[in-house]
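Asks: Structure for this input, please:
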Amino acid sequence: SGPQRGADLRFDLEISFEEAAFGVEKEINLYRDETCEHCHGDGAEPGSKVDTCPECHGSGYVRFTQNTMFGQMVNERPCSKCHGEGKIIDKPCKECRGKGTVKKNKRLKVKIPAGVDNGSRLRVSGEGEAGAKGGQSGDLYVYLYVKPHKFFERDGTTVLCEVPINIVQATLGDEVKVPTLDGQVTMKIPEGTQPGKVLRLKGKGIPSLRGGLRGDQLVRIKVVVPTKLNEKQKEALRSFGDISKDNISPEEKSFFNKVKNFFK
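Replies: Reported below is the predicted structural model:
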């Protein structure tokens, strides 16, 4: 019959990859129990009479004795006269009908810190359901879901992405535009870059949730082999192949030696 704490609430919120990385303030809409402003949570119409229950004397429960084969047993049950409230309201509040709380929509701003990840949970103290009989409100728990990004993936504070280049760029080296969370940057492709090589962009990752430096961005190189060539392009590649027969890389040489030894 005393003050009761309000229930906790859960709210699922979807945010973008960039919002998770850098933080954002979101406005959400809750439908929850709030303390009735008309009766201030008492459940009684202002000015009406509220008496202590004569049956339970304000405790909300009554005791009764029951005879059993083991002797007398004393039990307790909610008072039937006041329904466990401990008081008799002469005139219930017309707004909440004696409950002390009413359902309302509440718009609330939630600050999401930089560095949160998919599945992170934020606790907003006191923004849950209103308590009964003067009890404190519950808490609000916001569960975050990060939408997939078309360029980036995430591993902790590290951002991963894949950048396609052509054979000429991989062979001779080049400078290419690479997307990052801060916008496009120019990255140098070293001469002789192999497919699958990973290059690092320092400080272009996700900020640490605990504060401090940002992570890095790892760029995996994808060498795209052309599928449609004209005769002039094909002839140029054949010429290149002919003059490159004696220029075998150590990796190729090692492989062919292993094959030769295997068949021997």
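Asks: Only C-alpha atoms from now on, for both contacts and neighbour counts.
Replies: Noted.
Asks: where's the spatially most central residue of the chain relative to K26, distance?
Replies: Nearest to the geometric centre of the chain sits L144, at 2.3 Å (C-alpha atoms, centre = their mean). Note on L144: its distance to K26, by C-alpha to C-alpha, to the nearest Å, is 11 Å.
Asks: With A44 instead?
Replies: Look at A44 and K26: by C-alpha to C-alpha, they are 37 Å apart.
Asks: Ok, D42 next?
Replies: To K26, D42 is 34 Å away according to C-alpha to C-alpha.
Asks: the more surrounded of these two?
Replies: Higher neighbour count among D42 and K26: D42, with 23 against 13, using other C-alpha atoms under 10 Å.
Asks: In contact with V176, which residues?
Replies: The contact partners of V176, by C-alpha atoms under 8 Å, 6 or more residues apart in numbering, come to 186-189.
Asks: again with C161
Replies: 151-153, 217-220.
Asks: Kindly report the same for H83.
Replies: By C-alpha under 8 Å, 6+ apart, the contact list for H83 reads G60.
Asks: Can I take it that it is in a helix?
Replies: No: counting by DSSP: H, G, I helix; E, B strand; the rest coil, H83 is not part of a helix but coil.
Asks: Three-state assignment for K103, please.
Replies: Going by three-state DSSP: K103 is strand.
Asks: mind checking how far it is from T35?
Replies: K103 is 9 Å from T35, where distance means C-alpha to C-alpha.
Asks: Looking at the two, which one has more neighbours?
Replies: Neighbour count, other C-alpha under 10 Å: between K103 and T35, T35 has more, with 24 against 15.
Asks: Surely the more buried one and K99 touch.
Replies: No: using C-alpha atoms under 8 Å, T35 makes no contact with K99, being 9.4 Å away.
Asks: overlap in contacts of these two?
Replies: Common neighbours of T35 and K99, counting by C-alpha under 8 Å, 6+ apart, are G41.
Asks: Second chain to compare with the first, below:
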Amino acid sequence: MDAAKGATKSVLYEAIATCKSCQGRGTKSGKKRDVCLACKGSGVRSLSVASGFRMQVTCDQCGGKGTRISPENRCPTCGGKGQVKERKVESVDIPAGAEDGMRIRIPKKGDDDSEGLPGDLIVRLRVTPHKTFIRQDSNVFVEAQVPFHTAILGGSVRVPSIDGDVELNVPAGSQPNQQMVMKSRGLRKIGTNYRGDQIVIFKVPLPK
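Replies: Okay, here's the model as predicted:
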């Protein structure tokens, strides 16, 4: 029903954030990074390959930065990485008509990159089945119990809908598993004013 009518949900997740203790520097207060001895500050190293050729690769000691942080100078909060994992809570607006597997993008609420710029949070929806309604695109199917005499003579029954119970006229001579369409009683199509239909399936108990 949250997917059908729309809702607001809270999402708890972990995201990579810039370390507040060192402001992303990775060093203790007043300390600086040292020049990487492996690449001598260039960020790349030369390797010999077959036939005497040499190629340059990113330095595996400093990750291409050209500098390193000695263990005694590393920020105790992030261990010199400049980033930490934080638990966050974000409110997500679920639009009416949301479908299972739908993705919602929330700008600037994801992981911080190495420059401290935040990415986006992508929320994927899991819509649980309903015990009464069966969804097919924007249409909704529901079974209605119709007494035997009502099916023969005609009358009315109350049937559930996503907006609440409604009265439905049953034509005389209605058959078991006969279907009736209730226009615009289904789910809203996202981004439009269009609503699908509700299809009612008559369940008529036959006398023994």
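Asks: picking up where we left off before, reformat the contacts of C161 of the first structure as CSV; add neighbour count and secondary structure.
Replies: Formatted as CSV, the contacts of C161 of the first structure follow (neighbours: other C-alpha atoms under 10 Å; DSSP: H, G, I helix; E, B strand; the rest coil):
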residue, neighbour count, secondary structure
F151, 13, coil
F152, 17, coil
E153, 16, strand
Q217, 26, strand
L218, 22, strand
V219, 22, strand
R220, 17, strand
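Asks: The stretch 51-200 of the first structure: helices as residue ranges?
Replies: Here the stretch 51-200 of the first structure has its helices, by DSSP state H, counting those that start in this stretch, at 167-172.
Asks: the strands in it, which residues?
Replies: Remark: strands assigned in the stretch 51-200 of the first structure by DSSP state E, counting those that start in this stretch are 61-68, 71-78, 87-89, 101-112, 121-124, 140-146, 153-155, 158-166, 174-180, 183-189, 198-201.
Asks: Tell me the one of the contacts of C161 of the first structure nearest L9 of the first structure?
Replies: E153 (30.7 Å; C-alpha to C-alpha).
Asks: Now that closest one: closest residue in space that isn't a chain neighbour?
Replies: Spatially, and ignoring its direct neighbours in sequence, E153 of the first structure is nearest to L160 (5.0 Å; C-alpha to C-alpha, 6 or more residues apart in numbering).
Asks: And the residue mapped onto F22 of the first structure from the second structure, how close does it get to C39 of the second structure?
Replies: Mapped onto the second structure by TM-score structural alignment, F22 of the first structure lines up with K5. Distance, K5 of the second structure to C39 of the second structure, using C-alpha to C-alpha: 60 Å.
Asks: Likewise for H149 of the second structure?
Replies: 90 Å.
Asks: So for these two, which sits in the more crowded spot?
Replies: The residue with more neighbours, out of H149 of the second structure and C39, is C39; 20 against 14, by other C-alpha under 10 Å.
Asks: Show the contacting residues for that one.
Replies: C39 of the second structure makes contact with 45, 59, 66, according to C-alpha under 8 Å, 6+ apart.
Asks: How about K32 of the second structure?
Replies: With contact taken as C-alpha under 8 Å, 6+ apart, K32 of the second structure is in contact with 69, 73.
Asks: and the contacts of C39 of the second structure as a markdown table, adding distance to D163 of the second structure and neighbour count?
Replies: Shown next, in a markdown table, are those (distance: C-alpha to C-alpha, whole Å; neighbours: other C-alpha atoms under 10 Å):
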| residue | distance to D163 of the second structure | neighbour count |
| --- | --- | --- |
| R45 | 67 | 17 |
| C59 | 63 | 20 |
| G66 | 63 | 21 |
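Asks: Among those residues, find me the one that's closest to K208 of the second structure.
Replies: Nearest to K208 of the second structure out of the contacts of C39 of the second structure is C59 (C-alpha to C-alpha; 84.0 Å).
Asks: I'd say the closest one and K40 touch.
Replies: No: in this structure, C59 of the second structure is not within contact of K40 by C-alpha under 8 Å, at 9.9 Å.
Asks: Find residues that contact each of those two.
Replies: With C-alpha under 8 Å, 6+ apart as the test, C59 of the second structure and K40 both reach G66.
Asks: Let me see the contact set for R188 of the second structure.
Replies: R188 of the second structure neighbours (C-alpha under 8 Å, 6+ apart): 4, 96-97, 138, 194-196.
Asks: Please name the nearest non-neighbouring residue to E175 of the first structure.
Replies: Once flanking residues are discounted, E175 of the first structure sits nearest to K188: 4.4 Å by C-alpha to C-alpha, 6+ apart.
Asks: Please report how far the aligned residue in the second structure for the one you found lies from S91 of the second structure.
Replies: With TM-score structural alignment as the criterion, K188 of the first structure lines up with N169 in the second structure. Distance of N169 of the second structure to S91 of the second structure, given as C-alpha to C-alpha: 42 Å.
Asks: Check P76 of the second structure too.
Replies: 32 Å.
Asks: Mind checking which of the two has more residues around it?
Replies: Comparing P76 of the second structure with S91 by neighbour count (other C-alpha under 10 Å), the higher total belongs to P76, at 15 against 11.
Asks: What's the more buried one aligned with over in the first structure?
Replies: Residue pairing (TM-score structural alignment): P76 of the second structure is matched to K94 of the first structure.
Asks: Just list the residues touching its match, thanks.
Replies: Contact partners of K94 of the first structure, counting by C-alpha under 8 Å, 6+ apart, are E45.
Asks: now do 6 Å
Replies: By C-alpha atoms under 6 Å, 6 or more residues apart in numbering, the contact list for K94 of the first structure is empty.
Asks: go on, the one 5 residues further on?
Replies: The contact partners of K99 of the first structure, taken as C-alpha under 6 Å, 6+ apart, are G43.
Asks: Let's see that with 8 Å instead.
Replies: Going by C-alpha under 8 Å, 6+ apart, K99 of the first structure touches 41-43.
Asks: Pick the one among the residues you listed closest to E235 of the first structure.
Replies: Comparing these against E235 of the first structure with C-alpha to C-alpha places G41 closest, at 87.7 Å.
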